[in-house]
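Colleague: coords please:
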Amino acid sequence: MKKARFSRDFILVVIGQIISLFGNAALRFAIPLYLLNQTGSSVLYGTVTACAFLPSIVMSPIGGIVADRVNKRTIMVVLDFFTAALTIFVSIFLEQDGQIFLLAGALMLLYGIAGAYQPSVQSAIPVLVTQQHVMKANSVINTVNSLSSLTGPVLGGVLYSTYGLRTVLIICSACFFASAVMEIFIHIPYKKPEKKEGIWKIVRADFEQSFQFIRRERPEIGKVVLVICGINLFLSAMIIVGMPYIITEVLEIQTNLANRLCGFAEGALGAGGLAGGICAGIFSEKLQIEDAGKAILICALCLFPMGISMLLPVSALTVYGVMAVCCFIVMLFSTIFTVQMISYIQIATPRNLIGKVIAMTLTVSTCSQPLGNALYGILFDACRDKEAFVILFAGITSLLLAAGTGKYFGSLRSQPR
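Modeller: The predicted structure is shown next:
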């Protein structure tokens, strides 16, 4: 009998991801948008989203270390139950004084939880599927992420503009609770480590082990991480901060409609990611690491129509349409690039180090994201009525990055081991 490509446990992981990530995507869209609507400040928006990434930077390496030493199912279940309780807490105290600090703190916790959660999912993939199916499994996980990024902001935008933030919080709490219950039934192979040392000694030893592995045995992984840092700093941060700000505060669109259109634009990003994940799965055998630089190049070129459209005498909805289409294309090719990079790292890394190495790569690459968010928050505030030039600046820097990294990716091999 032919063995199934994906096991029952991997399918349960995927279903749990769909439910949990839907709630996460909706909240990560609605909370910053609520703050932007209340203040109209791109600086506050950029600062809050920048601060939100800081816990992720701290928790990613911890999550990777824990993922290699604790049952991955337990990590997923506990974090989803905790997130459900967190969102209920925020919904109860939403109208109290100091709501900006409450929501900023909740957003930071959400990102921190995501940082601790993802290494468990990523390190579970090589355990639940065979090596020849690793890239296809990664494309499935990325497709799920993109599907959640598509439906979460769209439905979150509709619910937020119609019923308010509290309704979004309650629905998302139910999603996290349902995901946690489903994950209880997942079986992930686990062997308890024999060492019983102090947690900080373990953290230090594991971090040094993964660092030495990247530095001495796989230095190309470190260079790949630096490329991702550049993308996060100049390209991703502009879209994260710029798109909601331009749609809700710059374009002359009525507030409720602008909030819904912002949700649809986030949905376009999710749809692009979904298409990218599907393409990565279909063409997994044809995707070569040597060609990864071309994906960055296409993403960079897509920023120019966005900036140029804002300089032309066209309607606000036309500018919005151009932005939505370009964001779709950017996300499509960035997802393909992400699948290639994660698969490369997973195949290049010994199984006992996968969680730690992925956590370190996520940590280092995420460090540039808050810097980029804060940078573009300041730039958009300083360049009021000249926002198009900020987008063109992002396009030029991303284009230079793509040109500089194309040759490096051309020197890599698709099968590092």
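Colleague: going forward, measure contacts and count neighbours with C-alpha atoms only.
Modeller: Noted.
Colleague: now Ser284: how far from Ser315?
Modeller: Counting by Cα to Cα, to the nearest Å, the gap between Ser284 and Ser315 amounts to 41 Å.
Colleague: ok, those two, which is more surrounded?
Modeller: Taking other Cα atoms under 10 Å, Ser284 and Ser315 do not tie; Ser284 has more neighbours (19 against 13).
Colleague: excluding its backbone neighbours, what's nearest the residue positioned nearest the centre of the chain?
Modeller: In the chain, the centroid-proximal residue (Cα atoms, centre = their mean) is Asn145; its distance is 8.1 Å. Among residues not flanking Asn145 along the chain, Leu21 sits closest, at 6.6 Å (Cα to Cα, 6 or more residues apart in numbering).
Colleague: verify the contact between the one you found and Leu150 for me.
Modeller: No. Counting by Cα atoms under 8 Å, Leu150 is not a contact partner of Leu21; they are 10.5 Å apart.
Colleague: this one next, for a side-by-side:
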Amino acid sequence: MKREKRVFNINFILYLMGRMISDTGTSIQMMTMPLYIIDAGGSAATVGLFSFASLVPALLIYPFAGVLGDRMNRKTIMVITDFVSAGVILGLAFISYLDKMSLTLLLLGQIIISLLNGLFDPATRGMLPQLVGQDELTKANSKVASLRGLSVLLGPVIGTALYANFGITVLFLINGISFLLSGISEMMIRYKHVKRESAEGISGIAADLLEGMRFILANKIISKLCYFFLVLYSLIQPIFSVVLPLFYKTHLNYPDTQYGYLQSILVLGMLVGSVFVGLFFGKDNTMFTPLKIGCNILIGSMLMFSLLMFPNILFVLGNDSILYFALLAVILCLFSAANMFINVPVQSFIQRETSNEYMSRVFSIVGMITRGGMPFGALLYGIVLDRVEVHWIVLGATLLVILIFAGFLSSLSVVHHH
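Modeller: As a prediction, the model looks like this:
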């Protein structure tokens, strides 16, 4: 047993390494994309469209990826998608090096990467509970989230510095190589695929999907969490991907490198949040306490964020002052820490409640539902931002979120006590 446990931990380390390397590469590239698009003559709508192209294809392929992840070897899926992603991104690097890059090509490349990511994600989430014990899940998820945080933290600082000095080609090159290394790391994981009987063809896939849906609907808490995250993500995620870069470029007088710092602060919050969840709730099998804490911090930081955007406050504090920047940084840090208090325990809860044969499907369906609102949220924010002042939009979104939280937490406690 001792030997097996040690091997399992080596597997978990390889799993973490693969994730960390490709996450770092991706964040180096992705964080600078809005800046590159604006520099290349794109508008708010183009940034919104890029956000849309990063998310929608993954969502469309998610349900099938879940069926694949439960039928096929999850390790094989991870390795192949990483290698193909590397090929596509290195292709973009070459096109950019030849000076033939266009916004259309960029969007096309992003769509392919997004599809591959959609295949990769349910397989990795389904694989994790097989690499660590049930009682270790919250700790393991908090480690995955912390390392992801760390890699995304390194990304913007390295990315904006490299972009300012060397342009976009180098960023593509680094990201492509990171996917190659990630695939190599995953190849070394010792993992046993449990084959199960399943019907062939389209009807078999449909039957598998329906089984996954039934499982989710039968679990009252998981289905409630799905609706909650759907609304939450569509309202909150675009604030990071669309509102923040635009507000930064149009209302604040800081250089681009400072934008990189803000992105890093967001991730620092993520890191702090996931570490705290691991420390205080790692042994705890409940998700309700951290969830409530997270919801309260999130509302508080959103309110403060919308206040900071009001012209009068911007005028008093100064749109290029150290004080304003520091306040913005603290609020964004709290904002993303709150997200981890909500995310990590919920993920562990779903992994504990789900048996291995359903794992990838349940995560793919939950992922599709919860993230389904994000791209439409991004598009909507992009359109509304051209017509309504940014501070009113964020304040409106905050008030909506308060109402949603109140309703959700009260309905969840009813289900929980039953």
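Colleague: could I get the TM-score for this pair?
Modeller: The TM-score (TM-score structural alignment, normalised by the length of structure 1) is 0.92; 407 aligned residues with a Cα RMSD of 2.1 Å.
Colleague: thinking again about what came up before, residue contacts, the counterpart of the residue nearest to the centre of structure 1 in structure 2?
Modeller: Alignment note (TM-score structural alignment): Asn145 of structure 1 maps to Arg148 of structure 2. Contacts for Arg148 of structure 2 (Cα atoms under 8 Å, 6 or more residues apart in numbering) come out as Arg19, Met20, Asp23, Thr24.
Colleague: what is the burial count for the last one?
Modeller: Yep, that's Thr24 of structure 2 we're talking about. Neighbours around Thr24 of structure 2, by other Cα under 10 Å: 27.
Colleague: ok, now which ones touch the nearest residue to it once chain neighbours are set aside?
Modeller: What sits nearest to Thr24 of structure 2 in space, not counting adjacent residues and going by Cα to Cα, 6+ apart, is Ser151, at 4.4 Å. For Ser151 of structure 2, the contacting residues are Met20, Ile21, Asp23, Thr24, Ser27, by Cα under 8 Å, 6+ apart.
Colleague: looking at these, which is nearest Val316 of structure 2?
Modeller: Of all these, Val316 of structure 2 sits closest to Ser27, with 34.1 Å by Cα to Cα.
Colleague: what does the closest one align to in structure 1?
Modeller: That one, Ser27 of structure 2, aligns with Ala25 by TM-score structural alignment.
Colleague: name the element its match belongs to?
Modeller: Element membership of Ala25 of structure 1, judged by DSSP states H and E, is helix 8-39.
Colleague: likewise Leu380 of structure 2?
Modeller: Under the criterion of DSSP H and E, Leu380 of structure 2 resides in helix 373-385.
Colleague: contacts only, for the residue nearest to the match of Ser27 of structure 2 when sequence neighbours are not counted.
Modeller: Spatial nearest neighbour of Ala25 of structure 1, excluding adjacent residues (Cα to Cα, 6+ apart): Gly152 at 5.0 Å. Neighbouring residues of Gly152 of structure 1 by Cα under 8 Å, 6+ apart: Leu21, Phe22, Gly23, Asn24, Ala25, Ala26, Phe29, Gly267.
Colleague: what does Pro129 of structure 2 give?
Modeller: With contacts defined as Cα under 8 Å, 6+ apart, Pro129 of structure 2 is in contact with Leu137, Gln351, Asn356.
Colleague: could you dump those to JSON lines with neighbour count and distance to Ser85 of structure 2?
Modeller: Shown next, in JSON lines, are the contacts of Pro129 of structure 2 (neighbours: other Cα atoms under 10 Å; distance: Cα to Cα, whole Å):
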{"residue": "Leu137", "neighbour count": "25", "distance to Ser85 of structure 2": "28"}
{"residue": "Gln351", "neighbour count": "24", "distance to Ser85 of structure 2": "27"}
{"residue": "Asn356", "neighbour count": "17", "distance to Ser85 of structure 2": "27"}
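Colleague: thanks again, I'm all set now.
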